[in-house]
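> Coordinates for the following, if possible.
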Amino acid sequence: MTAKATAGQSILETVKTIVYALLIAGVFRTLFFQPFWIPSGSMKETLLIGDFLFVNKMAYGYSYASCPSVRIASVGVDIDSKDICGFLDGDNTRLLGSDPERGDVVVFRHPVTGTDFIKRLIGLPGDKIQVKNGVLFINGAAVGLKDAGNFEELMDRQGPQGSYPRCENAPVGQGGSCLKSRQIETLPGGNEHVILNIANQSMDHTGVYQVPAGHFFFMGDNRDNSSDSRLPQSAGGVGFVPLENLIGRADRIMFSSAGRSMLFFWTWRSDRYFKGIE
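A predicted model of the protein is given here:
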């Protein structure tokens, strides 16, 4: 065999290895776990900007939304899960499905834009949800609330977007202490989690939302800084989310970076390695 033939065979083997690796990675990401990077502060303090986690896609079974979307704007790649598994879209069912539980932290596809969101599941099919004076009511009963001091963070740019946090004690200068009121909320069924409040605003006073069959109602834990089901899709919000749009459950943070990039290892938060999500 000539050196040229040997080189050609080596290149072919390398290409085959890469293709097989990509196929294995695609199957793994479709069926088991999907990486997710927290880009915004809508789930503070449960999830911080820069948290990196894997979404458990086995938790609720599979639908068209289980297929991965690949978006790399810098090279013009925009492959949506519907481009791969669109034939499964439209019947609002799941294969090997199991019901999500109230209080789960869930990654789902926005019903209109297809963007991946992560929020807490508040309302199940048939529930009546309302927020009155900042207090969540489910089926006419107020959830349990207990004051838990303040959530404190530095007034500085956060994450790749470089956005500043909102503060209850505003105005706060650069480098100052940004505070939010902190409470422990208890949902029916016993799920306890931290919620934050910043100000008295319109989403603290809503009408009654009747969750349709086969749909769910989501809210962010950082209540005054979250675009969620309280705002209808026609107004740019999330609205009610169909069952088939659920991607999976967020169970554990793998690591977390307080810097502008996950590659800046000196900004990693050592207290969040393998931290369970409540």
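
> contacts and neighbour counts: CA atoms only from here.
OK.

> Quickly find the element holding Cys178.
strand 177-186 (DSSP states H and E).

> chain center to that strand: distance?
20 Å (Cα atoms, centre = their mean, to the nearest Å).

> can you list the residues that contact it?
143-155, 165-170, 172, 192-198 (Cα atoms under 8 Å, 6 or more residues apart in numbering).

> buried residues in stretch 194-201?
194-199 (16 or more other Cα atoms under 10 Å).

> Which residue is the nearest non-sequential neighbour of Asn200?
Gly134 (7.5 Å; Cα to Cα, 6 or more residues apart in numbering).

> OK, contacts around that neighbour?
Here Gly134 is in contact with 200, 203-205 (Cα under 8 Å, 6+ apart).

> Out of the buried residues of stretch 194-201, the closest to Ala3 would be?
Val194 (65.2 Å; Cα to Cα).

> could you list every residue that touches the closest one?
45-46, 182-185, 221.

> 6 Å instead?
183-184 (Cα atoms under 6 Å, 6 or more residues apart in numbering).

> I have a second one here; can you model it like the first so I can compare?
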Amino acid sequence: MDFDFSAILLALAVVFGVVWGLDRLFLYKKRAARLAAAGDEYRDPVPVDWARSLFPVIFVVLLLRSFVAEPFRIPSGSMMPTLDVGDFILVNKFAYGLRLPAFNNKIVSLGEPKRGDVIVFRFPGYICQDQNGNVVRSGDITCADPHAPVASQNWIKRIIGLPGDSIEVRDSQIVINGKPVVDTEIGPFTGNPNRAEDNELLYNNATLWKEHLGSVNHLIARMPSRGPTPPIPNARVPSVVPPNCYIVMGDDRENSEDSRWWGCMPEQNLVGKAFMIWFSWKGLHTGAVDFHRIGTVIH
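Now for the predicted structure:
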């Protein structure tokens, strides 16, 4: 959730709008007069007719996706059990402010992210140092190439740490501002062993826990046997969250590449807040449509 659909929509809207607009300003009257003098029925040239027909549709879709809500599909299991592979979700694009499509620059501020929010954001890349000792974001997790381009991808995680928070993470144990995050064990994970995502959790004897993150109560999965995860603080994540940055983690705690690996998530990379599952597809031979998940509000 590697191409930028908003950028494509913006480009199409600009092209169709320019074609239609320039034609109406400079060519339309002469063409209409010429056809009328010849006694022919008026019709736009094919490119202009396409631009006139498609521009309003694309422009409206662009506005809705940029400023109201945008659909995304969950591609990985890093947010299980909250969000499953094949869930189609809606993201509130104005929860934290209005941003220009494609460029993602905030033009109007409408609120701030809260601890526990499930957010979609543009992947910022891995924190590395270049040859001159400058801190840069790279697409290379090893930092062997600190200037490797960062893939244009949308990721989804849960906000754990806010700017100014003091945070410590040891595996699934989280301490925020000196207070441990309270969680309660629910029991073993149960799922369909024929689904690769479920089988990963079953193979590693995953357990489900209810985590109380501020005012948000939500489920997480733990798989201690899968191996340790990077602690916080570490070389990429300081103990105090920097300004305009957020610590984010997946709900499948041992199976999520998140802030523990690549550092804090810059505010400028925010896309929006996930708020509802509108469709869920488990696969043709492993459950098909999961009607129970449709309409679920995301907490």
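
> quick revisit: which residue lines up with the residue nearest to Asn200 of structure 1 in structure 2?
Residue pairing (TM-score structural alignment): Gly134 of structure 1 is matched to Ser172 of structure 2.

> and the gap between that match and Phe275 of structure 2?
25 Å (Cα to Cα, to the nearest Å).

> In structure 1, what stretch matches the strand of greatest length in structure 2?
If you go by DSSP state E, structure 2 has its longest strand at strand 270-280. Across structure 1, the stretch matching strand 270-280 of structure 2 (TM-score structural alignment) is residues 246-256.

> Any buried residues in the matching stretch, and which?
Buried-residue list, stretch 246-256 of structure 1, by 16+ other Cα under 10 Å: 246-253, 255-256.

> now do stretch 269-278 of structure 1
272-273, 278.

> Need the three-state assignment for the most centrally placed residue in structure 2.
When Cα atoms, centre = their mean is applied to structure 2, the residue found nearest the centroid is Val120 (2.6 Å). Put simply, Val120 of structure 2 is strand when judged by DSSP: H, G, I helix; E, B strand; the rest coil.

> counterpart of it in structure 1?
With TM-score structural alignment as the criterion, Val120 of structure 2 matches Val107.

> can you pull the contacts of its match?
So Val107 of structure 1 contacts 117-118, 247-248 (Cα under 6 Å, 6+ apart).

> can you rerun that using 10 Å?
34, 36, 55-57, 116-121, 245-250 (Cα atoms under 10 Å, 6 or more residues apart in numbering).

> mind checking how far it is from Leu31 of structure 1?
Taking Cα to Cα, one finds Val107 of structure 1 at 15 Å from Leu31 of structure 1.

> Over to Gly214 of structure 1?
Using Cα to Cα, Gly214 of structure 1 is found at 22 Å from Leu31 of structure 1.

> what about Lys57 of structure 1, distance to Arg182 of structure 1?
Relative to Arg182 of structure 1, and taking Cα to Cα, Lys57 of structure 1 is found at 31 Å.

> Also Phe28 of structure 1?
38 Å.

> still on that earlier bit, which among the contacts of Gly134 of structure 1 count as buried?
Buried among those by 16+ other Cα under 10 Å: 203-205.

> And the residues you listed, which is closest to Lys4 of structure 1?
Closest to Lys4 of structure 1, out of all of the buried ones among the contacts of Gly134 of structure 1 and judged by Cα to Cα, is Met203, at 68.7 Å.

> Could you look up the SS state of the residue nearest to the closest one when sequence neighbours are not counted?
Among residues not flanking Met203 of structure 1 along the chain, Arg230 sits closest, at 6.8 Å (Cα to Cα, 6+ apart). Secondary structure, three-state DSSP: Arg230 of structure 1 is coil.

> was I right about Arg230 of structure 1 contacting Val131?
Yes: the pair formed by Arg230 of structure 1 and Val131 meets the contact definition of Cα atoms under 10 Å, at 8.8 Å.

> Comparing these two, which shows the higher neighbour count?
Arg230 (25 against 19; other Cα atoms under 10 Å).

> What does that one correspond to in structure 2?
By TM-score structural alignment, Arg230 of structure 1 lines up with Arg260.

> mind checking how far that match is from Val248 of structure 2?
Arg260 of structure 2 is 8 Å from Val248 of structure 2, by Cα to Cα.

> same thing with Asp171 of structure 2?
14 Å.

> Neighbour count for the two, which is higher?
Higher neighbour count among Asp171 of structure 2 and Val248: Val248, with 25 against 18, using other Cα under 10 Å.

> For the closest residue to the more buried one other than its chain neighbours, the count of nearby residues, please.
Using Cα to Cα, 6+ apart and skipping the chain neighbours, the partner closest in space to Val248 of structure 2 is Ile159 (4.4 Å). Neighbour count for Ile159 of structure 2, taken as other Cα under 10 Å: 21.

> Please apply the same query to Ala37 of structure 2.
Other residues close to Ala37 of structure 2 by other Cα under 10 Å number 9.

> ditto for Val211 of structure 1
Neighbour number of Val211 of structure 1 under other Cα under 10 Å is 19.

> Phe59 of structure 2 too?
18.

> where along structure 2 do the helices fall?
5-22, 28-37, 46-67, 196-203, 259-262 (DSSP state H).

> Quickly compare those and say which is most buried.
The highest mean neighbour count among the helices of structure 2, using mean count of other Cα atoms under 10 Å, belongs to helix 259-262: a mean of 21.
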